[in-house]
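Peer 1: Here is the input, now give the coordinates:
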Amino acid sequence: MAENNPRGLPLSSDGEGLKRGTRVGEGALREVAAYILDHPIGGHRSSDEVGFAGVPPTVMVRCLYEGFNHPNGNGSKNYKIGSLQMFVKNYGSCEDMGPHAFPVEEVHKISVLDIRLANADRHAGNILIYKEGEEGQFVLVPIDHGYCLPENFEDCTFEWLYWPQARQPFNSETIDYIKSLDAEEDIAILRFYGWELSPECSRTLRISTMLLKKGAERGLMPYDIGSILCRETLKKESKIEEIICKAKDSVLRGTSETAFLESVYEIMDHHLDELSDKIASF
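Peer 2: Reported below is the predicted structural model:
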């Protein structure tokens, strides 16, 4: 639905992409953002270090080709700007086999990335598999992040939510990594690399990062936290949408973003405390 799309299909009527809360033409930015924000353990990437979730190196590129679809038919705009991702040798995707063979930590690293970036398109087909080491342990590689960091939480989708590993607790290394995350720093990093997040996308990142941190702090599992972001049905709002709605009702019109977020976090704390108590009672 973007301008000059390869098939010459109609453009988006309102600028929204295939997933609610995303904008046509921003997919490449989101692909690169997922790589930039996939920080290694111990800090921000300073070289070719592999990030915590293992997003392959991804960069913005300009590609020139006379065959690109351009309505004007002139040669002045025969280029496109997009993202280029390093190829990963693999044995296929998670669609090709059941999840029971995947190590818990490998599933958890994907869950941390998806919750934090509010991924609206995490299905088994965009997680690659390869084997590492003499014992051939499976390693999962997340790809296809063009629908992360949306403007709202309406279309958050995590297939791993239904895998048994999602009901296992985070290990200490993962918890320490989650504690180190800082949404304000991430917004500044993306700005440094040329993407000024919209206020809506910035709000999404702040809320999802805080949810992940607060959930992990309480010992909640990926399933517990991820379920708060995902709708049970298309028409029933997710728990995070309900929390945001309550926060909007609790503050005056014109309230600052900081005050609004404080209200969100307060309501979030109350819900997470109730959830923790409920889980502990079983």
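Peer 1: C-alpha only now, for contacts and for neighbours.
Peer 2: Will do.
Peer 1: so who does the spatially most central residue of the chain touch?
Peer 2: The centroid of the chain falls nearest to residue 117 when counting by Cα atoms, centre = their mean (2.8 Å). Neighbouring residues of residue 117 by Cα atoms under 8 Å, 6 or more residues apart in numbering: 34, 148-149, 204-205, 208-209.
Peer 1: For residue 92, see how far away it is.
Peer 2: 24 Å (Cα to Cα, to the nearest Å).
Peer 1: and if you look at residue 143?
Peer 2: Noted for residue 143: a distance of 12 Å to residue 92, by Cα to Cα.
Peer 1: Touching both of those two, which residues are there?
Peer 2: Here residue 143 and residue 92 share the contacting residues residue 128, scored by Cα under 8 Å, 6+ apart.
Peer 1: Looking at these two now, which is surrounded by more residues?
Peer 2: Of the pair residue 143 and residue 92, residue 143 is the one with more neighbours under other Cα atoms under 10 Å, namely 20 against 14.
Peer 1: Could you report the neighbour count for the residue lying closest to that one once chain neighbours are set aside?
Peer 2: Leaving aside its sequence neighbours, residue 143 sits nearest to residue 126 (Cα to Cα, 6 or more residues apart in numbering; 5.3 Å). If you count neighbours by other Cα under 10 Å, residue 126 ends up with 18.
Peer 1: how about this one, so we can line them up?
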Amino acid sequence: MLVLSQVPATAGAPSPSLVVPMAMPDHPEIDRTPLDRDLDRDPALRAAFAIVYYNKQEFLQSLHKVIEQVSYNPAEELKIDESCASSTPFKSAIIGGMDDLLCQVDVASAERADNGTSEVYFLADDAGQRKVVFKPAVDAETERAAINEQAAYLLDRGLAGVPKTALGSVKLGAENEETFGSAQAFVPGEDATDYGANVFAKDDVHRIGVLDARILNRDRHAGNLMMTQDKRLVPIDHALSFPDVNGGELADVSSEVFFYPQAKEPFSEELLAEIAAINVDEDLDLLQDAGVAEESQLGVWMSTVLLQKAAAKGKTLFEIGSMLVRPGDRTQPSVLETLSAEAMAQGTEQFFEAFNNLVDAALV
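Peer 2: Predicted structure coming up:
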């Protein structure tokens, strides 16, 4: 099995620091989540959460302890909203990076969504306005989904507008059980299913397509694109992203956005500059800290290399997406799968250099 920790760094390869786990001190005063299971994940993933249902003084003491000892993530620091703590000390769910929204919600009145496929809750404020979408993680599959949801937000860095997303626990249900999962800022609007693709803004399509290329989305369709009142497209639902390169999941990469009419138009100069500025080493460090598996990080490295090289050569989103997705009836491998297999066949020591060269040849 090829994982990044087994591959020496070469020119154009991820930095060795990517595979060094973050050393974190134990925090006996913080209740740990069900993530403390057979997989020994990065402690920072757990220690960065503080869910407190005590009075204001205990709330602030506990949260300050977390902030003093934990760097939550590279994207933004955890803040303390003392006004929130004092106004709703018994019903607020505070999650690292989401406290500005979650301090407004009443978890006791969580509303389960009727989507028929997965367990999803809407968390509303005292006025009944939805503020947060919470997705519980109850097993290995949904824990991975929660990690992917947050990782997509962090990796996006605002380029495509993924709503703010974080991990943590809230107390749900009649038994008031603490439940770990992902929390995402609620986006008012409606899904894009009832809209024709022609009405979508070109820049929105391009930016979401760039995101899907980077995270190798396996489930992008109009149903997980939100159309806001000002007619912006907002991407949500990224659980099925970051495929396992060694587990055959590259075969499942799928994004309708790659094939919208706008995808055949050239990228703007602004977006080309943003693509060129992506620092894949920083992205991989970020994903490592977020708990994304190394086999999935390798996919991000490959897709980013391909994206940046292809965009620099004037390729459109349609052309780039066509290299990531299996053609036709999907029985034949994608260009990305083929390039990956050919590079791996040259051995782990040569993989990164070989992949770079193979991408260059494919883009001639």
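Peer 1: Please enumerate the helices of the stretch 51-200 of structure 2.
Peer 2: Applying DSSP state H, counting those that start in this stretch to the stretch 51-200 of structure 2 gives helices spanning 56-69, 82-87, 99-102, 140-156.
Peer 1: do the stretch 151-282 of structure 1 as well
Peer 2: Under DSSP H, counting those that start in this stretch, the stretch 151-282 of structure 1 gives helices at 172-180, 183-192, 199-217, 222-229, 239-250, 257-281.
Peer 1: Reformat the ones you listed as TSV; add mean neighbour count and distance to residue 165 of structure 1.
Peer 2: Compiled in TSV, these are given as follows (neighbours: other Cα atoms under 10 Å; distance: least, Cα to Cα, whole Å):
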stretch	mean neighbour count	distance to residue 165 of structure 1
helix 172-180	16	14
helix 183-192	15	26
helix 199-217	20	15
helix 222-229	23	8
helix 239-250	17	22
helix 257-281	15	17
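Peer 1: With distance to residue 96 of structure 1 as new columns, can those helices be given to me in JSON lines?
Peer 2: Formatted as JSON lines, these follow (distance: least, Cα to Cα, whole Å):
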{"stretch": "helix 172-180", "distance to residue 96 of structure 1": "27"}
{"stretch": "helix 183-192", "distance to residue 96 of structure 1": "34"}
{"stretch": "helix 199-217", "distance to residue 96 of structure 1": "29"}
{"stretch": "helix 222-229", "distance to residue 96 of structure 1": "22"}
{"stretch": "helix 239-250", "distance to residue 96 of structure 1": "32"}
{"stretch": "helix 257-281", "distance to residue 96 of structure 1": "33"}
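Peer 1: With respect to residue 163 of structure 1, which of these lies nearest?
Peer 2: Judged by Cα to Cα, the one of those that comes nearest to residue 163 of structure 1 is helix 222-229, at 8.8 Å.
Peer 1: In structure 2, which residues correspond to that closest one?
Peer 2: Using TM-score structural alignment, helix 222-229 of structure 1 corresponds to residues 317-324 of structure 2.
Peer 1: what does the matching stretch contact?
Peer 2: Contact with stretch 317-324 of structure 2 is made by 206, 209-210, 213, 216, 253, 255, 258-260, 263-267, 303, 306-307, 310, 334-337, as judged by Cα under 8 Å, 6+ apart.
Peer 1: residues in contact with the closest residue to residue 250 of structure 2 other than its chain neighbours?
Peer 2: Distances taken as Cα to Cα, 6+ apart put residue 243 closest to residue 250 of structure 2, at 6.0 Å, once the chain neighbours are dropped. Shown in contact with residue 243 of structure 2 (Cα under 8 Å, 6+ apart): 216-218, 249-250, 295-296, 299.
Peer 1: counterpart of residue 243 of structure 2 in structure 1?
Peer 2: Superposed on structure 1 with TM-score structural alignment, residue 243 of structure 2 falls opposite residue 150.
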